[in-house]
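**Student:** Can you look at this prediction? I've put the sequence above it.
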Amino acid sequence: MTQLDAIGRRQRGAVTRPQALQHGLSPTDLHELIRAGHWQRLLPGIYATFTGRPPPATMRWAAVLYSGAGAMLCHRSAAEETGLATTVPGVIHILIPENRRVRPHPAMAVHRSRHAASRRDPRRRPPQTRVEDTVLDLASLATDAEEARRWITTACTRRLTTPDRLADALTRRPRLIRRHEIAALLAGAISRTAGLPPWPPA
C-alpha cells in the first residue's frame, strides 16, 4: 500500500489535490484518473479514490478537508458521526475558527467561533466537536423544549456523555442560545440521575 492509499483509507476514500500531488501523482495523472472514472470530484480540490455514489461518511470527511485548517464537523453532522443522530440528506455542518473564511458551497453550512479549537474532540476522526458541545448546539437550535430534552436524553441514554459533563460544558458557553432553558433541563436530568426530587421544585 502506498502512502497515498493509506491517507485515503484514513479519510474514508477522500483525498485533497495537494495530498495527491505530494504523494506521487502528477497533475496529468490526476486528470487521467478522473477522466477515466477511477476517481471522482467531491468538492473543489477534493476527490474520492473510488467509483460509485460516495457515502455520507466520505462526504463529511471531504467537507472537513475542503474547509482547511482548524475545520471540524459540528451540529447534526458531528451527531451523525458519533451515532447520536441517524444520517439524513442535507448540508454538512462545519465549524471553523472565527478568523478564517471558507469559500461558500451549497453542500455545506459553515459556522465560525473564536472557541472552535477548544470545542474539538481530541480523539475522534474526522475532526469534530466534542459530544457535549454537539449536544448543546443541537439543543440550542431545537424547535421546542421537548426536542432539546430529546437530544440530551438520547446522548446520555446511549452513554455518549452524562448530564454532569453537559452541565460542565454549558458553563463554558455563556452566549449559547436558550442557555437558561437548557440549564434547567440539565439540572432536572442531574437530579433524576442522583435520585433527588425533581428540579425545579413544583
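**Tutor:** Thanks, I have it.
**Student:** rest of the way, CA atoms for contacts and neighbours
**Tutor:** OK.
**Student:** which residue is nearest the middle of the protein?
**Tutor:** Residue closest to the average C-alpha location in the chain (C-alpha atoms, centre = their mean): residue 73, at 2.2 Å.
**Student:** Confirm for me that it is in contact with residue 80.
**Tutor:** No: with contacts counted by C-alpha atoms under 8 Å, residue 73 stays clear of residue 80, the gap being 9.6 Å.
**Student:** ok, the residue nearest to the centre of the chain - contacts?
**Tutor:** By C-alpha atoms under 8 Å, 6 or more residues apart in numbering, the contact set of residue 73 is 60, 64, 92-95, 126-129.
**Student:** try it against this one:
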Amino acid sequence: MSTGTNSCWRTGRDGPTLDKVRAEEQAGVITRGQAVAEGISADQIRRRLRTGRWQRAFAGVYYTFSGKPTRPAVLWAALLTAGPDAVLSHQTAAELIGLIDRPEPPIHVSVPWQRHVRPIEGVWTHRRHRTPTEASARDPARTGVEDTVVDLTQAAKDVDAAVAWIARACNRRLTTPDRLRMAFSARERLRWREALTAAVADVAAGCHSVLELRYLRDVERPHGLPPGTRQRRRQDRGATTYSDVEYEPFGLVVELDGRAVHEDPGHDRLRDHVSAVRGRITLRFGWADVHRRPCVSAAAVAVLLRRAGWPSSPTRCGPKCRLPG
C-alpha cells in the first residue's frame, strides 16, 4: 500500500533496514515497540519527533513522515494503538469493503472481550466474545463482509435500519443472502433475529431496499395480492431497466421511489417511458404510501389488477384494515 508520504529510515551497508519496510507495510505508521525492536533508541525517536521527521499519532504510535496523514495511515494508527488481535469493524470495516461510500467518524475497532483498552481519541472500541470468523487477509485487519453486516445490524437504531444494511450489502453484490443467513445463524445473541432472517429471505427473492421489503410485507402479502416479480430486467432500444415489482400477466408495474440506488434523476422517467411503450401501467409509491397507507396502496393496485383480468379480490389485513369495501 502506497502511503503518499516520505518515510524516514536508517540506511546501512545492506540498504534500508527493517523499520522502513515495516512502516511501508503499515502505511507509514510504526509503534514505539517496533521501532525499539529494530534498533531505534528512545533518544532517536525523540529527535525525529522534535525535528518533525516523525509525528505522534497516539501514545507510543508514530507517523514516520511529515505532512497530513493519509486515511490508511490514520486507520493503521488506531489499529496499532488498540493492540494485538484488534481489527477494524462496523462502519470502518464497511468503508474498506465498499459498503459505505465515505469515512464516518469515529473509527471502529473490535478487540477480544478479555482485553481492556484505554480510551483512544476518535476511536470507538468494541469488545467481543468471538473473533470474527472471516477476517480479511488485506491490511489493515478488518472484519469480513458478513461479520461486518451482522455487526451493523446489531448497532442499528431500529429494525428498518438493520434491514437496510442487508439490502445494501446484497444490492452492491458484496455478499449473498445465503452467506448472510449463515452469519446470522452463527451469532448466539442476535437482536431482531426473526425479522432479520425473514429480511434475508425476502432479499433473496429480489427485494433491493427497505421500501421494497415494506411493500412486500405490508402491501402485497397481507392484502392477498398476487405475487409480483422483483427486479425484472428489460432491454428496449439499447436501454436496460429494472422494474421494482411487475405483475406481468396484468400489465402493471409498481415502482418504489426513495431507493439510494437511484442516483440518476432521469432513471425513474426512463423506466416509466419503457413501460408505457410496452403497454404497461406504472404505479409509483413513496415511503409514506407504503409505510403509512399500505391498505390504500393495496386497494389502488387491486383496482388496476382487476381491470386487467385478475380473477380474485384483495383481502383485509386485519380488523383495522383500511381497505375500501
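**Tutor:** All right, it came through fine. Remember, predicted model here, so these are calculated numbers, not experimental data.
**Student:** Please report the distance of the counterpart of the residue nearest to the centre of structure 1 in structure 2 from residue 30 of structure 2.
**Tutor:** By TM-score structural alignment, residue 73 of structure 1 lines up with residue 88 in structure 2. As judged by C-alpha to C-alpha, to the nearest Å, residue 88 of structure 2 and residue 30 of structure 2 stand 17 Å apart.
**Student:** Residue 154 of structure 2 now?
**Tutor:** 33 Å.
**Student:** What of residue 63 of structure 2?
**Tutor:** 7 Å.
**Student:** Now list whatever residues contact both of those two.
**Tutor:** residue 77.
**Student:** between the two, which one's more packed in?
**Tutor:** residue 63 (29 against 26; other C-alpha atoms under 10 Å).
**Student:** Looking for the alignment partner of that one in structure 1.
**Tutor:** Per TM-score structural alignment, residue 63 of structure 2 is aligned with residue 48.
**Student:** List the residues that contact the closest residue to that match other than its chain neighbours.
**Tutor:** Once flanking residues are discounted, residue 48 of structure 1 sits nearest to residue 14: 4.6 Å by C-alpha to C-alpha, 6 or more residues apart in numbering. Residue 14 of structure 1 makes contact with 8, 46-49, 58-59, 61-62, according to C-alpha under 8 Å, 6+ apart.
**Student:** got the contact list for the corresponding residue of structure 1 for residue 206 of structure 2?
**Tutor:** Here residue 206 of structure 2 is matched to residue 192 in structure 1, going by TM-score structural alignment. Neighbour list for residue 192 of structure 1: residue 198 [criterion: C-alpha under 8 Å, 6+ apart].
**Student:** Report the distance from the host helix or strand of residue 192 of structure 1 to the chain centre.
**Tutor:** Per DSSP states H and E, residue 192 of structure 1 falls inside helix 179-194. From the chain centre to the centre of helix 179-194 of structure 1 is a distance of 25 Å (C-alpha atoms, centre = their mean, to the nearest Å).
**Student:** which among the contacts of residue 14 of structure 1 end up buried?
**Tutor:** Among the contacts of residue 14 of structure 1, those buried by neighbour count (16 or more other C-alpha atoms under 10 Å) are 8, 46-49, 58-59, 61-62.
**Student:** hey, where'd the helices end up in structure 1?
**Tutor:** 3-10, 17-22, 27-35, 56-67, 75-82, 116-119, 131-140, 145-157, 163-171, 179-194 (DSSP state H).
**Student:** so who does the closest residue to residue 116 of structure 1 other than its chain neighbours touch?
**Tutor:** Nearest residue to residue 116 of structure 1 in three dimensions, chain neighbours excluded: residue 97, at 5.3 Å (C-alpha to C-alpha, 6+ apart). Residue 97 of structure 1 makes contact with 70-71, 112-117 under the criterion C-alpha under 8 Å, 6+ apart.
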